[in-house]
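[1] the following block contains a protein sequence and its predicted model.
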Amino acid sequence: MINNTPTITRDGAIGQDGNQVVTVDQATGAEFARRDTNGQIVLTPWGAITKRRLLHPASESSPRSKILERSRAMARSSQPERTIRTRWSSEDAADQFTVDNPATGAPLAVVQGAGDKEVDQAVQTAYDAHFSWKTRTARERGSWLRKVAQAVREHADEIAVLECSDNGKPLSQARNWDVNAAIGIFEYFASLCDSMPGQVNDGGSLLDITVLEPYGVIGAIVPFNWPPIHTASKLAPALAVGNAVVIKPPEQAPLSALRMVEIIQSVLPDDVVHIIPGTGPIGSQLAGHPLVGKVSFTGSPTTGVSVIKTAADNLTPTLMELGGKDPFIIFEDADLDLALPWAIEGGLFNQGEACTSASRVLVHADIYDEVARRYGNAVKRLRVGNGADPGTHIGPMVSAAQRKRVLDYIDIGVQEGATIAAQAPLPDDPELAGGFYVAPTLFTGVRPDMRIAQEEIFGPVISMIPFRDEDEAVRIANGTDFGLVAAVFTPNSERALRVSRALHTGFVFVNNYNRNFTGAPFGGVGASGFGRETAAETLREYGYSKNIRLVSGRGEIPRWAPSLEVTGPEE
């Protein structure tokens, strides 16, 4: 874990809030602590996040400066820093894959992946372990999940640093959003263990008891955009119900998931959770294993369909959280000071690498020009750069392939006749020249049938589309194959409800775009998949209903008369 002490002191300098700056990182200028008007030393938000003790403020570097130093060193090197092995790594060099640092394009690590034999062994081991895990009481499993949440909390900075390093997103986002959300998910499902789904039906002479049985082994396939969140959102409900889990992390950005699972394994009973790094074929092997009781997949629709087909050979059920082409509808009466910041966050948070990205901004024609101007001005002010730099708003794409995909879509938009209304500047640091950066881009003059308005890009590319009335807005919003989330901005509550009900999506935001879904059922329809995550009903996704019918001892049980006649006393 990277030490968190700032490099120099600057006692007496005045911070933006008028307080004296006590410590600041020399490499980045980030303030870690200040002296308030009463002379007391108080942590800044970043100082609090990194749990800085301030005992020796000038002794070592900050996490951000060290990551910057590592990124720059890697930019000058063609060799990865480390080779990572897990319990289920094979000995075959063909199973190795390289993880790049998106900020520089330099190799970050080599991961020795699993092979077919190791996948089989991991699933078999998990299957054997689930028998003892499921016999623990639900309350006991909840207690274990609380221990998991605490263990992740204690290693939160470390997990965030790893995610920043291989995913590219800003470090503060990885820590404040991703890891915090993962902790919250474990805590939430721990709380549900005291009230697991079930039902009792009193039928008079018969008593029906319905219980939720675990599938046994859950095969979980996690995407690259939010590895800690997706790892938690699959692990927590699966474990709560009594399953063992085998996770396949994203090959583009596996490091945070690998470390997070290692931490979780140190808390849980042996063999309940496993992780098998590898590329696409390993996910297919996991989905097609006959001992996997259910597959939980988050990723692209194309890969999702492949996983469904593979699982279908064994009649294995699946949970699919797939893509989105999410509409953000701004009506003419909307408060633009409220709507615009949410639109920027909705579309460009996480570099636009999100199935929930508000990549289609639908604006009433009467205010279209104003919204386009203000949105474009905001885009131009975004700072694109290394996620380890505290001034960065938008990090790089996760991989060179993802960068090419997004740039190709920008070219497609131009070829189709859309106008690039605004772009953010790219970093000019020569040491970041090899990084996977894409300029956040706003397109105007977009028609609903253009590819950039129909297909998921998974990058910081926004299509702004005008509409004339409510019916047209709904028609455009529903005019793609996807149906994940949508947003409606209007002060008219009747309109908000009417439009929300008309939208063919699994989730609708009204006058907000807060994507902390914990406690709410999250999932889509159409090409966005099926099943619901992050809510109480998610428990039913990870188990099947079993009815146990008992004789109550009250009244007579209806019977088929001939069965009594032919089994009566023999003559």
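    Thanks, I have the structure now. Residues are numbered from 1 along each chain as shown.
[2] going forward, measure contacts and count neighbours with C-alpha atoms only.
    Fine.
[3] could you find the closest non-adjacent residue to the most centrally placed residue in the chain?
    Residue closest to the average C-alpha location in the chain (CA atoms, centre = their mean): residue 226, at 3.5 Å. Once flanking residues are discounted, residue 226 sits nearest to residue 178: 6.6 Å by CA to CA, 6 or more residues apart in numbering.
[4] please apply the same query to residue 505.
    Residue 505 sits nearest to residue 483 (CA to CA, 6+ apart), 4.1 Å away.
[5] so that neighbour, which state does it fall into?
    Recorded secondary structure, residue 483: coil (DSSP: H, G, I helix; E, B strand; the rest coil).
[6] and what of residue 184?
    Here residue 184 is recorded as helix under three-state DSSP.
[7] got another one to weigh against that:
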Amino acid sequence: MINIDKFYIGGKWVAPHGQTIHQLTNPATEEQIYPIPMADEVDVNLAVASAKAAFDSYSMTTKEERLGLLRRLLELYNAAYNEISELMVEEMGTTLAFSRAAQAWVGTAHLEATIEALEKEVFEEVRGNTLISKEAIGVCALITPWNWPMNQLVVKVAPALAVGCTIVAKPSEYSPLSSIRFAELIHEAGFPAGVYNHITGSGEVAGEALSRHPDVDMISITGSTRAGIAVARAAADTVKRVTQELGGKSANLIMRDVDLEKAVKDGVDACYINCGQACRAPARMLVPAERMEEAKRAAKEAANKHTVGDPKTAVSLGPVVNELQFHRIQSLIQSGIDEGATLVAGGIGRPKGLDRGYYVKPTVFADVTPKMTIAIEEIFGPVIALIPYETEEDAIRIANDSVYGLSGYIQCADIEKARMIARRLKVGSIWINGADWDARAPFGGYKQSGNGLEHAEWGLHDYLVIKSTAGYA
């Protein structure tokens, strides 16, 4: 990769104006590996001007032209698949096996789903004497986090490009490598100069400048609820569209009619996916109160089966992304101990034999009450809280007792009961009995988990505005 020290603006790799450098650290070794440039307001203005200049012509391209570009991008992405997988291991510590099976795969899945949705999308319809048109909203600033670098970049970029928007992308400085490679693929695919622009920078500087920029028509952010609120505030003066996919504290409701041991073990494994660094992680496990001891045994066994170590080796969990996140997780684990939860597995400190790298012990707490810190705050690490419930009504109440509303999980042998529970959960996405993730299903949250939807045709719609032209016929 030759463009680590540059931004992609106006179809060219250019030297940054900003002088601030972020030292990217390999989370497995704590070694500094690359200096990453951080954009200042001048860089942001150049990128936005480039996107604005490209919008008039790109927004007038035909659906067939845009489909051709996206299909070429998909070919190039798949050809670079292994390279992208390896870059994500290096930048944010995901295991190589998981990166190949999931982290890189979701990029392919979102491109495929977007192409399929674009093929079916109808952009103009005459109703009586009026033309109803769906048009690209304009210049879009896309702000993405570090935990699923390709998922959260491609799920925004693909639909924005599909409908004719132009883009300034600002991926996280903690996972910039795969995003830089993706920008190179955009260039190679033949998208016109200025359609896609890539910078890295902090939320406080680059994110703030993008959010309040008068020539940015839309902001799409995936990140913490705190970051989403900051973006919305900065964007308010220019009344631009803001869509947000934010935090979560998802509940996994285990009903009395299932195999408890299997459900608990599956739930622990699901929580630990990507080392727990997923906004939809089922981090609150609700179990029947009278079976808590059985659940403890099953959860401990599941946690202890997870091996932790060098993500390039055959382990199930690598490190968390950086030192700040490591210490935050340690603090939250300590809060669980201090507040009286039962520590079943894991705990404070690195796993045995690891004295370097941001490795966290796979941790299980039981006998957790809904008001404990570990039941309220999004931990974003391999930490799960087992919460007892007395009745189904009690379980539903506890599940909904959160400022978040991103995802929910239900383990229930009675499918009609599971469907009833699903209707009552105040969340945007629900998985019943271990159902697979679907790139063609809408994804978004209730409450402080954000607004707007992503995936397939749902993603297209967030980048469109509706126009009516009376007298057209």
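    Structure received. Since this is a predicted model, take the numbers as computed values, not measurements.
[8] the helices in the stretch 301-450 of the first structure, which residues?
    Taking DSSP state H, counting those that start in this stretch as the test, the helices found in the stretch 301-450 of the first structure are 301-312, 336-348, 368-380, 400-415.
[9] may I see the ones you listed organised as TSV, with distance to residue 502 of the first structure added?
    Shown next, in TSV, are the helices of the stretch 301-450 of the first structure (distance: least, CA to CA, whole Å):
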stretch	distance to residue 502 of the first structure
helix 301-312	24
helix 336-348	21
helix 368-380	23
helix 400-415	28
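[10] which of the ones you listed sits closest to residue 135 of the first structure?
    Between residue 135 of the first structure and these, the tightest spacing by CA to CA is seen for helix 301-312, at 26.8 Å.
[11] returning to what we had before: so what does the residue nearest to residue 505 of the first structure match up with in the second structure?
    Residue 483 of the first structure maps onto residue 405 in the second structure, with residues paired by TM-score structural alignment.
[12] that match: how many residues sit nearby?
    28 (other CA atoms under 10 Å).
[13] ok, back up a step: contacting residues around the aligned residue in the second structure for the residue nearest to residue 226 of the first structure?
    With TM-score structural alignment as the criterion, residue 178 of the first structure lines up with residue 103 in the second structure. By CA atoms under 8 Å, 6 or more residues apart in numbering, residue 103 of the second structure lies in contact with 85, 88, 148, 149, 150, 151.
[14] let's go with 10 Å and repeat that
    By CA atoms under 10 Å, 6 or more residues apart in numbering, residue 103 of the second structure lies in contact with 84-85, 88-89, 94-97, 147-151, 274.
[15] translate residue 320 of the second structure into the numbering of the first structure.
    When the first structure is aligned by TM-score structural alignment, residue 320 of the second structure is paired with residue 397.
[16] distance of that match from residue 247 of the first structure?
    Remark: distance between residue 397 of the first structure and residue 247 of the first structure (CA to CA, to the nearest Å) = 23 Å.
[17] neighbour count: those two, which is higher?
    Remark: of residue 397 of the first structure and residue 247, residue 397 carries more neighbours, 29 against 26, as counted by other CA under 10 Å.
[18] that one is in contact with residue 460, isn't it?
    Yes: counting by CA atoms under 10 Å, residue 397 of the first structure does reach residue 460; the two are 9.2 Å apart.
[19] show the contacting residues for the residue nearest to residue 275 of the second structure when sequence neighbours are not counted.
    Once flanking residues are discounted, residue 275 of the second structure sits nearest to residue 382: 5.2 Å by CA to CA, 6+ apart. Residues near residue 382 of the second structure by CA under 10 Å, 6+ apart: 268-278, 281, 283, 303, 317, 320, 329, 346, 359-364.
[20] wait, isn't residue 413 of the second structure in contact with residue 256?
    Yes: the pair residue 413 of the second structure and residue 256 passes the contact test of CA under 10 Å, sitting 8.8 Å apart.
[21] what range does stretch 296-303 of the second structure cover in the first structure?
    Using TM-score structural alignment, stretch 296-303 of the second structure pairs with 372-379 in the first structure.
[22] now the matching stretch: buried residues?
    For stretch 372-379 of the first structure, the buried set under the neighbour-count rule, 16 or more other CA atoms under 10 Å, comprises 372, 375, 376, 378, 379.
[23] can you tell me the SS state at the alignment partner in the first structure of residue 27 of the second structure?
    Aligned counterpart of residue 27 of the second structure in the first structure: residue 102 (TM-score structural alignment). Following three-state DSSP, we place residue 102 of the first structure in the coil state.
[24] mean shift of stretch 41-50 of the second structure relative to the first structure?
    Compared with the first structure after fitting, stretch 41-50 of the second structure has a mean deviation of 0.7 Å; criterion: mean CA distance after the TM-score superposition for the first structure.
[25] so that stretch aligns onto which residues of the first structure?
    Residues 116-125 of the first structure are matched to stretch 41-50 of the second structure when aligned by TM-score structural alignment.
[26] report the buried residues of the matching stretch.
    Residues 118, 119, 120, 122, 123, 124, 125 are the ones in stretch 116-125 of the first structure that count as buried (16+ other CA under 10 Å).
[27] so which of those are in helices?
    Counting by DSSP state H, the part of those found in helices is 118, 119, 120, 122, 123, 124, 125.
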